[in-house]
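> Okay, sequence plus prediction incoming.
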Amino acid sequence: MDIFYNLIKSLIILIYWLLIANITYRILIKRRSIPSSMSWLLTIYIIPFIGIVIWFFFGEFYLEKRQKKIANKIWSISNKYLNQLKSYKYIFQIKNSEVATSLFQLCKHRQGISGIKNNNITLLTNTQKIIKILIRDIYLARKNIEMVFYIWKPGGVADDVASALIHSAKRGVHCRLMLDSAGSIEFFRSPWVKIMKRSGIEVVEALKVNFFRIFTRRIDLRQHRKIIIIDNYISYSGSMNLVDPFLFKKSSGIGQWIDLMTRIEGPIATTIGIIYSCDWEIETGYKILPKLPNKEMFKKKLNHNSSIQVIASGPGFPKNMIHQALLTAIYSARKELTMTTPYLVPSDDLLHAICTAAQRGVKVSIIIPLYHDSILVKWASRVFFSELLEAGVKIYQFKKGLLHSKSILIDQQLSLIGTVNLDMRSLWLNFEITLVIDDSKFSHNLEITQKEYINNSQLLDKNIWSMRAYWTRILEKIFYFLSPLL
């Protein structure tokens, strides 16, 4: 009997070390950042068995086999559509402002098209007003409505949007709704799913979370985009989830979530529609590429002084594109750089770029929430404060709710608005979207909004920060160690 137990014990130990060796090989063979590789190696070697489980769930698998197969070819298929779109030369901007030129050239060479002009862009900063305008657009829709959100939480004004969508579907508007399985778990447990489907709305649960799927892909890969497309002409995107701000996470005590959205009329809806069609095909296997622009429609209200690029990330899309775009934008700054983000856990390259901007004389400000919904990210972000403050970056902590806006304003001309947080998950993993807007009028409106945020914030004092308790510094370092995994 002892021989049998010893044999089993030896076999378990052998399997364990074979798994460790296999994971070590996989970490080393794939060129990751050194901090990320070191974090994974320390995790699997220091935490027996648990480290292997963490790697299995979060370390390597991205999409299921079927989805991965579609994702691997999805952008090349879309490029054929983009080539057709290029024939509509009247929608493309030839020349950009000085600060925007480098970033728009990057987007053109990596994504295949130039910036899109002839759009009317509106910055929306109040969730209640955003919902009111959206409901109006839904009721006025004639042909199609496409939506994708990370979170749709039933209740309050979110139910008003659902009712409007159902009404439009019943009168013949083709409606598609794609929601992240984890973020919208309350929605998928509500009666709204059956009600919507009965009215003719196509409802898709993206990246489904269940026990069996955790063995086939990363469970923390999420559909984080927020997109609305109406009649292939009106489009919305930004940081807002489909929730009632008076009801969402009310028990957390952090106050209302503060968001930004853009509402755009014009041909940019076509390029955003390409991204939506890619997501839809990855999830369902069906292709729904948008119709090419209607020349007569886009002759209306032309705006020749601005252009927009759309950057998408996630499996199947140009690799590291958003990270490259952020770096290019920051290095393009000459006078002023203002950033808002709820989650500040930048890569080493981004941290270096931000600090370098401040050190070469650019006025750099970062606005983050004082109160946070994520303890892990809150503590992990604190470790970056000292380096940023030493470089001359001003850090403002917003006091009136959870600042959920994701925005960058450069030299009062170039704006980046979207779903991307300055953390590892947004930069390297999730399905995200960012609008790059070269428009002085829009940027002026964004500047006004950011100044309002600053007026409702407290400035972090470098001297006071340097005197914080020693135990907090230790805690910050512990969470910093986990930051490549966040």
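Right, received. Where do you want to start? Residues are numbered from 1 along each chain as shown.
> Could you use CA atoms for every contact and neighbour count after this?
Noted.
> All the helices of the stretch 251-400 of the chain, residue numbers only.
For the stretch 251-400 of the chain, the helices defined by DSSP state H, counting those that start in this stretch occupy 268-284, 321-332, 348-359, 375-382, 385-391.
> can you list contacts of the fourth one?
Right, helix 375-382. Applying Cα atoms under 8 Å, 6 or more residues apart in numbering, the set of residues contacting helix 375-382 from outside is 343-345, 372, 475-480, 482-483, 486.
> do that again at 10 Å, thanks
Applying Cα atoms under 10 Å, 6 or more residues apart in numbering, the set of residues contacting helix 375-382 from outside is 342-346, 368-372, 422-423, 472-473, 475-484, 486.
> Strands of the stretch 301-450 of the chain, start to end?
For the stretch 301-450 of the chain, the strands defined by DSSP state E, counting those that start in this stretch occupy 307-313, 336-340, 363-369, 394-398, 402-403, 407-410, 414-418, 432-438.
> and these as CSV, adding mean neighbour count and distance to residue 8?
Putting those into CSV (neighbours: other Cα atoms under 10 Å; distance: least, Cα to Cα, whole Å) gives the following:
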stretch, mean neighbour count, distance to residue 8
strand 307-313, 24, 46
strand 336-340, 22, 55
strand 363-369, 24, 53
strand 394-398, 22, 56
strand 402-403, 24, 53
strand 407-410, 26, 56
strand 414-418, 27, 54
strand 432-438, 25, 47
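> next up, a second structure to put side by side with the first:
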Amino acid sequence: MSLSSITQNIYTIITLINLVLAISVIFIERRNVGVTWAWLMVFLFFPVGGFIIYLIFGQNLSRLKIYKDKKWARELHRELTNHQMQEFRSHNIEYNDPSMARYEDLIFMNLASAKALYTQDNSVRVFKDGTEKFDALFEDIRSAKTHIHLMYYIVNDDEIGRSLLELLKSKAEQGLEVRFLYDPIGSHRLSGRFFQPLLEAGGQVAAFFPSKVPYLNFRVNYRNHRKLAIIDGQIGYIGGINVGDEYLGRVRKFGYWRDTHLRMTGTSVRLMQRNFIRDWNTASKRQMIETEFFLPVVRDEDKGRVGVQIVASGPDQRYEHIRNAYIKMIHRARESVWIQTPYFVPDESLLNAIQTAALSGVNVKMIIPAIPDHQMVYWATHSYVGDLLPLGVECYMYENGFLHAKTLIIDGKVASVGTANFDIRSFKLNFEINAFLYDQEIVRELQQNFLNDIERSKLWTYEAYLKRPRMHKLRESVTRLLSPIL
């Protein structure tokens, strides 16, 4: 058999494999239409490598049982959720801020769908960059008495990464329980020796969905994008800031890194802790049990009056909880919808919700970065923003460094801050976690930060959008077609 015949046979086999996968995507997996078309484009334009790309990035986790909850823990949380749902149905909920009753349908939806209990005894502090966040976090870690739990998508072996590791090592040597959960894809630049000093001091480290075969991971597309820190079960951190010098503005490429992160006390921390325990038990062989040690009673000095729901979502779940909450918030808005996101690649439902709000006379403002950190997502973002500009949506491009904040504010009363971007990856592929805040004072602070960011941004008009170069238009069109799998 000639070389050309062998080559032709191999090509035919690969083409047949692509055809089988295409049939699987269309008729068996029943994916979203946009995702289906995106994968068909991959099979069409990459006939040789398309099936390899699909095996690595296309595995569907939605039907798999990932979490290893203890039965009694599941039943207890279900009992608490059902009890609170009954309280809402009976109109027995008394709001610290009576104006929040207007958003009861949003609260109830998060409770019914995401099992996100509504708590009103929380104190919240807002950070707008990494310097503020890490100064406070390091102080809390130094004061820790029993345990420290950290979970980050990106951990870098740089100045802030090594400083954090050294501090954790010293606390482990003092006898505290220290656990660090990280994502091996987000933290791909870490060497295997980075965590060794912490391990030798008695700390515990786990990787979420690591590769079991070197350089090959069939779950690489499903990442834990959550960022949590829990100190003694009493103090919690949640938001967009990872562990790396760039988040403190120390990397020249980005300059100042504008982000949003929260420090919280109150019952909401118990719910953050529960999410950490579930993720930890999924990744580590050393299982944790939800005891009073990890879920202590809230101290009187830590109690506040802020209403909070902690909403987690992931590809293992039936519904896209954070996306649905975003849509509900936007539909509920009567005065304003303010969005900050580094990546804006919405699905049709979310895009339509924003368009409907703008057409209804709601003041819609959006801030996105003026510089990219992921080029293809940046081009796709411009394409989707172009659908909003003619409707009167004000889009600003942040020019004072890089904008990484993920916030949604409606009517100056309710806000969401967390790890989820306004993109399909966050809604369908990543494990994410957000705090939904029901408090006018905290939301006013977030609003003021938003207005301060506008002063450091340039308004992107529809006229300017129409004048962009042809090459930009081509890039946007191509990346938009691929947006469901970016």
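Right, received. Where do you want to start? Note that the structure is predicted; figures quoted are calculated from it, not measured.
> overall similarity of the pair, as a TM-score.
Overlay of the two chains. TM-score (TM-score structural alignment, normalised by the length of the first structure): 0.90; 475 aligned residues with a Cα RMSD of 2.8 Å.
> if we can go back for a sec, highest average neighbour count across the helices of the stretch 251-400 of the first structure?
helix 268-284 (a mean of 23; mean count of other Cα atoms under 10 Å).
> helices or strands up against it?
Secondary-structure packing of helix 268-284 of the first structure (3 or more Cα pairs under 10 Å, 6 or more residues apart in numbering; DSSP states H and E): helix 65-85, strand 144-149, strand 174-180, strand 202-206, strand 227-230, strand 234-238, strand 307-313, strand 432-438.
> after superposition, how close is it to the second structure?
If you overlay the two and look at helix 268-284 of the first structure, the average distance to its match in the second structure is 1.0 Å (mean Cα distance after the TM-score superposition for the first structure).
> Would you indicate which residues of stretch 57-77 of the second structure are buried?
Going by neighbour count (16 or more other Cα atoms under 10 Å), the buried part of stretch 57-77 of the second structure is 57, 58, 60, 61, 66, 69.
> Span of that stretch from start to end?
Stretch 57-77 of the second structure has an end-to-end distance of 33 Å (criterion: Cα to Cα, to the nearest Å).
> The strand ranked longest in the second structure: average distance to aligned residues in the first structure?
Scanning the second structure for the longest strand, with DSSP state E as the assignment, gives strand 119-129. Once fitted to the first structure, strand 119-129 of the second structure is off its aligned match by 1.2 Å on average (mean Cα distance after the TM-score superposition for the first structure).
> related to what we said a few turns ago, how about the strands of the stretch 301-450 of the first structure, which one is nearest residue 232 of the first structure?
Evaluated with Cα to Cα, the strands of the stretch 301-450 of the first structure place strand 307-313 nearest to residue 232 of the first structure, the distance being 15.2 Å.
> What is the corresponding segment of the second structure for the closest one?
Aligning strand 307-313 of the first structure against the second structure (TM-score structural alignment) gives residues 307-313.
> mean shift between that stretch and the first structure?
Compared with the first structure after fitting, stretch 307-313 of the second structure has a mean deviation of 1.0 Å; criterion: mean Cα distance after the TM-score superposition for the first structure.
> can you give me the offset of that stretch from its chain's centre?
Stretch 307-313 of the second structure sits 12 Å away from the centroid of its parent chain (Cα atoms, centre = their mean, to the nearest Å).
> related to what we said a few turns ago, ok, of the contacts of helix 375-382 of the first structure, which come out buried?
Neighbour-count burial (16+ other Cα under 10 Å) is assigned, among those, to 342-346, 368-372, 422-423, 476, 479-484, 486.
> Please consider this matter closed, and thank you.
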